[in-house]
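1. The sequence and its predicted three-dimensional model are supplied below.
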Amino acid sequence: MALRSPLTGAWKRASSTSPSTSATTYLSPQASRWRRGNATLVPPVTQNATGSKGPTAMVFMNMGGPSTTDEVGDFLSRLFADADLIPLGRLQNYIGPYIARRRTPKIQKQYAEIGGGSPIRKWSEYQAAEMCRILDETSPETAPHKPYVAFRYADPLTEDVYKQLIEDGFGGGKGGRAVAFTQYPQYSCSTTGSSLNELWKWRNRLEGKRATTGEVDPEGAIKWSVIDRWPVHPGLVDAFASNIEKTLATYPEERRDNVVLLFSAHSLPMSVVNRGDPYPAEVGATVHAVMHRIGMTHPYRLVWQSQVGPQPWLGAQTSDTVESLIKKKQTDIILIPIAFTSDHIETLYELDKEIIGEMAEGHEGVKRVESLNGNPIFINALANIAKTHLESRSACSPQMQLRCPGCLSERCLEQKKFFAGQVQHL
C-alpha cells in the first residue's frame, strides 16, 4: 500500500496545520458545547424526508467511560457483565457484579486523579460533530448529517441513543438512514462486536419483531449500515505518524535515532484471541503502516496494557516492557496508544501516572505521544472514511460477515446476518 501517496480529501489540507494548534480552533458552533462539560446531548433532529438520502444519523460507537466518579460503579457493573469483553463463564452474572463492587473504590480514586471523570464523551461528541460538519460540505446528497454518540458501558447508553433516534424522527415507521461508526479502528468481537450486539438487541426491541406486529423487517425502520474497521486508513496512519514525529523532535538530536517506540494497545483475554479474534492482527497492521509511514527509522515493539483478573491475557504487558528496558539502561522510550482515538483512563492514568509518573520516575526520556483527540488530520480522516462508506452503498465490510473460527455465539451470527442484510435497503 502506498501510504505516502497524497490523499484527495480534507485531511490532506489539514496536515499542513500546525500540530500545536489548539483543538478549540476547529470548533464549529454545533460542536462548541463540548467545552461546557462531559454530559451534553445532540440537538433535536426532525427526520421527515422518508425516501430521500438525507438526513443521515452518524452514530459513534465506543466503550465509553464514567463522566464523574459517581458513575464508576454503574460503568464497572456493565463492563464486567459483558461476556463479549470479559468472559467469566457460567457464573458471569454473579462474579461480574462482585468484581465491580470490589474494584469501584479503587477505580474512583483513579478517575479522581485524572480530573474527576473520563474525557472520552466530550472528545467523542466533538469528533462526531466536527466530522458531520465536514460531511455536510463533502457529501451534500446525504446531508444533513446528525451526530450521535452511543457508549456500551456509560452514558449515553446505546438503548437511550436508539430511543433518541426514534424521537428525532429516524425509524419508528418514518424510515431514515443511520450509520454505526465504530471508534475502535481495529475490530474485535469484544469491542466493536459487543457494541453491534447491543445495537442489534435494541433495534429488535424498539422497532423489530418484538416491538411491532411480528415483522422481522418492518416498513419504516431505520436503514442501518456499519463502518466496522479502518486499521490502515491513510488518514489514521498520518495522524499517528505526525504525533510520533512531533514527540521525536523533543529529544536531543544525538539521542533521537535510538529512541524505542512502544505501541500500546488494550489487551485481550487469550480465550478470545485463541477463538480467532482479528484484533491482534489488525492492531499489528496499524503499527506496521505507521512505521512504514515514518520510514522504519526506529526500533519498535507492539505491547499490551490493561489486563484484568488472573486469567492469561495477550502480552507482553506495556508496564513489564518499560520496566525491562529501563533495567537495560534504555531510557529513551515513546509510548504510543495505538488502539485509542482519544484520551481516557488508560492513557491519562495507566500510561501517564502509573508508568511514566511512577515506574519511570526520574527518567525524562520516557514520554507519551499526544492522543488523537481533536487532531484535524484525524477528524478529516473520519469524514473521508464516512463519505467513502456512504458512497459505497455497502452495509458492512466483507470481513465483518465472517465469524471467528471458534465462535459459537448464535447472537453474533444473527447480528452479522442482520447488518449484512441491510444492503438490500441502501
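-> Sure thing, it's come through.
2. drop to CA atoms for contacts and neighbour counts, all remaining ones
-> Noted.
3. ok, longest helix in this protein?
-> helix 92-113 (DSSP state H).
4. List the buried residues of that one.
-> Neighbour counts over helix 92-113 (16 or more other C-alpha atoms under 10 Å) mark 92, 96-97, 100, 104, 107-108, 110-111 as buried.
5. which strands and helices sit next to that helix?
-> Judged by 3 or more C-alpha pairs under 8 Å, 6 or more residues apart in numbering; DSSP states H and E, helix 92-113 is in contact with helix 72-81.
6. what's the angle from the helix it packs on to helix 92-113?
-> Per axes from the mean of the first three to the mean of the last three C-alpha atoms, to 10 degrees, the angle that helix 72-81 makes with helix 92-113 is 140 degrees.
7. Please list the outside residues in contact with helix 72-81.
-> 65-66, 85-86, 92-93, 96-97, 99-101, 104, 107-108, 153-154 (C-alpha atoms under 8 Å, 6 or more residues apart in numbering).
8. In it, which residues are buried?
-> Applying 16+ other C-alpha under 10 Å to helix 72-81 flags 72-77, 79-81 as buried.
9. Next up, a structure to set beside the first:
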Amino acid sequence: MVYDAFVLLSFGGPEKPDDVMPFLRNVVRGRGVPDERLAEVYEHYMHFGGVSPINQQCRDLLAALDAEFAAHDVRLPTYWGNRNWLPMLADTVARMRDDGVENALGFATSAYGGYSSCKQYWEDIAAARKHVGPGAPRIAKLRQFHDHPGFVEPHAHAVSEALATLDPGRRATTRLVFTAHSIPVSMANTAGPDGGRYTSQLEETARLVHAMAAMDVGYDLVWQSRSGPPQIPWLEPDINDHLEALAEKGVTDVVVSPIGFVSDHLEVLWDLDNEAKDTAARLGLGYARAATPGVHPKFVAMVRELVQERTDDHQRAALGTLPTWDVCPADCCPSPARRGAP
C-alpha cells in the first residue's frame, strides 16, 4: 500500500468557555447523562478558564512531527481531526479528499488497546468517511505502542526526574504510583481475542517503565478519572483511595506517573495536579507528579518510526512480549452499553 498523508486522531477539547457545554454534550451523546453531571464536569473545565490544553498539545505534536518527517525524508502531509471538538474528523477527511489524498495513516493519541482507547478510533474513521461519502480517503490506524521504546523511555525519564525532587532521606518509604483512566470492569474483561488487553498492556508498561528507570522503590498501578454511575463496577483502586491506603501503611512520599496518557491534558491536570495532590497534602505525603511524553524527542521519533513500519518496512520496535497488530480483529473490544457519564 502506498500512503500519501498522515492524520493525527485525538479526543478534542474546548478552547473557550462557550465551547465547554457543547463539547461535553458531544462526548456523552446517546448515553443519557443528566445535566447535573455535565455541570459538575463543566466546573472542572472552568477551573482552567474553559480551555482544555489538549488541542494545543496536538498542534505542538503536529509541528514537531512536521520537523521530524522533514529531517527523515518522510514525505507525507499532516492533518489533524478530533472525535469530539474542532477540528472534527469528518471535516478533516473532507479536506483530505479535496486535497487529493487517497490512503492515509492515522495516529491516535492513545497507546493502548480497548474500546475507547483503540476501537472507537476505528469507528470514528468509518463514520467520518461515511459522512464525506464518495472519494473519502482510506485511513489505516497505526498500531498500539504501549511497549515501544519511544513511549517507555520518556515515561521512565520523567519518573526519575520526579523522584529526584523528593527527600532522598525518605527513599525507603517512597512509592511509585502509575495511573491510567479507569474503565468499567465489564469492558476490561471482554471476551474474544482482545479481552483484557487494556489492563494487560498497562501492567506491562508499568513494569517496563519501572525497570528502565531503575528505581529503588516499589510501584503500583491504580486508576483515575472514573465517570460512570456508582452501581456499575469500574477498575479500582482510585488514586485517591490508594494514597489513603499507602499512608496507612507508612509510606511518606509518592511519585505519581500517568502512564495511561501521552500528554498533560485536562484529566491529568485536574485529577492528579489538583485532587490527588490535595489528597496527598491532607495525608502529609510528599508528592511529585511525573510528566507525560508530550513532544519529547523520543516520542516524536516513535511516531515517525511507526509510520516507517508501514511505508518503509522499518523494524518493529517493542520492549514487551504482548503482541500488537496493524489491523484489529473484527470482534475485538465490543462497544459498551451506553449507560455511563463523562
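-> Perfect, I can see it now. Since we're looking at a predicted model, the values are computed, not measured.
10. Show residues contacting stretch 232-252 of the first structure.
-> Contacts of stretch 232-252 of the first structure (C-alpha under 8 Å, 6+ apart): 3, 7, 11, 19, 256, 259, 285-286, 289-291, 293-294, 334, 336, 338, 365, 368-370, 372, 375, 377-378, 380-382, 385.
11. which part of the second structure lines up with that stretch?
-> Mapping stretch 232-252 of the first structure onto the second structure (TM-score structural alignment) gives residues 147-167.
12. ok, now stretch 183-198 of the first structure?
-> Using TM-score structural alignment, stretch 183-198 of the first structure pairs with 109-124 in the second structure.
13. Pull up the distance across that stretch, start to finish.
-> Using C-alpha to C-alpha, to the nearest Å, one end of stretch 109-124 of the second structure lies 13 Å from the other.
14. Residue 261 of the first structure - that's part of a strand, no?
-> Yes - under DSSP: H, G, I helix; E, B strand; the rest coil, residue 261 of the first structure falls within a strand.
15. That one -> the second structure?
-> In the second structure, residue 261 of the first structure lands on residue 176 (TM-score structural alignment).
16. who touches that match in this structure?
-> Counting by C-alpha under 8 Å, 6+ apart, residue 176 of the second structure makes contact with 217-220, 254-257.
17. Which elements pack onto the strand or helix carrying residue 391 of the first structure?
-> Secondary structure assignment for residue 391 of the first structure, by DSSP states H and E: helix 376-392. If you count contacts as 3+ C-alpha pairs under 8 Å, 6+ apart, helix 376-392 of the first structure packs onto helix 10-14, helix 120-138, helix 234-248.
18. Give the stretch among the ones you listed with the greatest mean number of neighbours.
-> Ranked by mean neighbour count, these are led by helix 120-138 with a mean of 24 (mean count of other C-alpha atoms under 10 Å).
19. Without its sequence neighbours, what residue ends up closest to residue 19 of the second structure?
-> residue 50 (7.6 Å; C-alpha to C-alpha, 6 or more residues apart in numbering).
20. For burial, what's the neighbour tally of the one you found?
-> By the criterion of other C-alpha atoms under 10 Å, residue 50 of the second structure has 20 neighbours.
21. That one -> the first structure?
-> Using TM-score structural alignment, the equivalent of residue 50 of the second structure in the first structure is residue 116.
22. pretty sure its match contacts residue 68?
-> Yes - the criterion here is C-alpha atoms under 8 Å, and residue 116 of the first structure meets it with residue 68 at 5.5 Å.
23. Going by distance to residue 61 of the first structure, which of the buried residues of helix 92-113 of the first structure wins?
-> Using C-alpha to C-alpha, residue 111 is the member of the buried residues of helix 92-113 of the first structure that lies nearest residue 61 of the first structure, at 21.7 Å.
24. And that closest one, how close does it get to residue 10 of the first structure?
-> 35 Å.
25. go on, residue 223 of the first structure?
-> Per C-alpha to C-alpha, residue 223 of the first structure is found 27 Å from residue 10 of the first structure.
26. Now distance to residue 203 of the first structure too, for the buried residues of helix 92-113 of the first structure, in a markdown table please.
-> Putting these into a markdown table (distance: C-alpha to C-alpha, whole Å) gives the following:
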| residue | distance to residue 203 of the first structure |
| --- | --- |
| 92 | 25 |
| 96 | 26 |
| 97 | 26 |
| 100 | 28 |
| 104 | 31 |
| 107 | 32 |
| 108 | 33 |
| 110 | 35 |
| 111 | 32 |
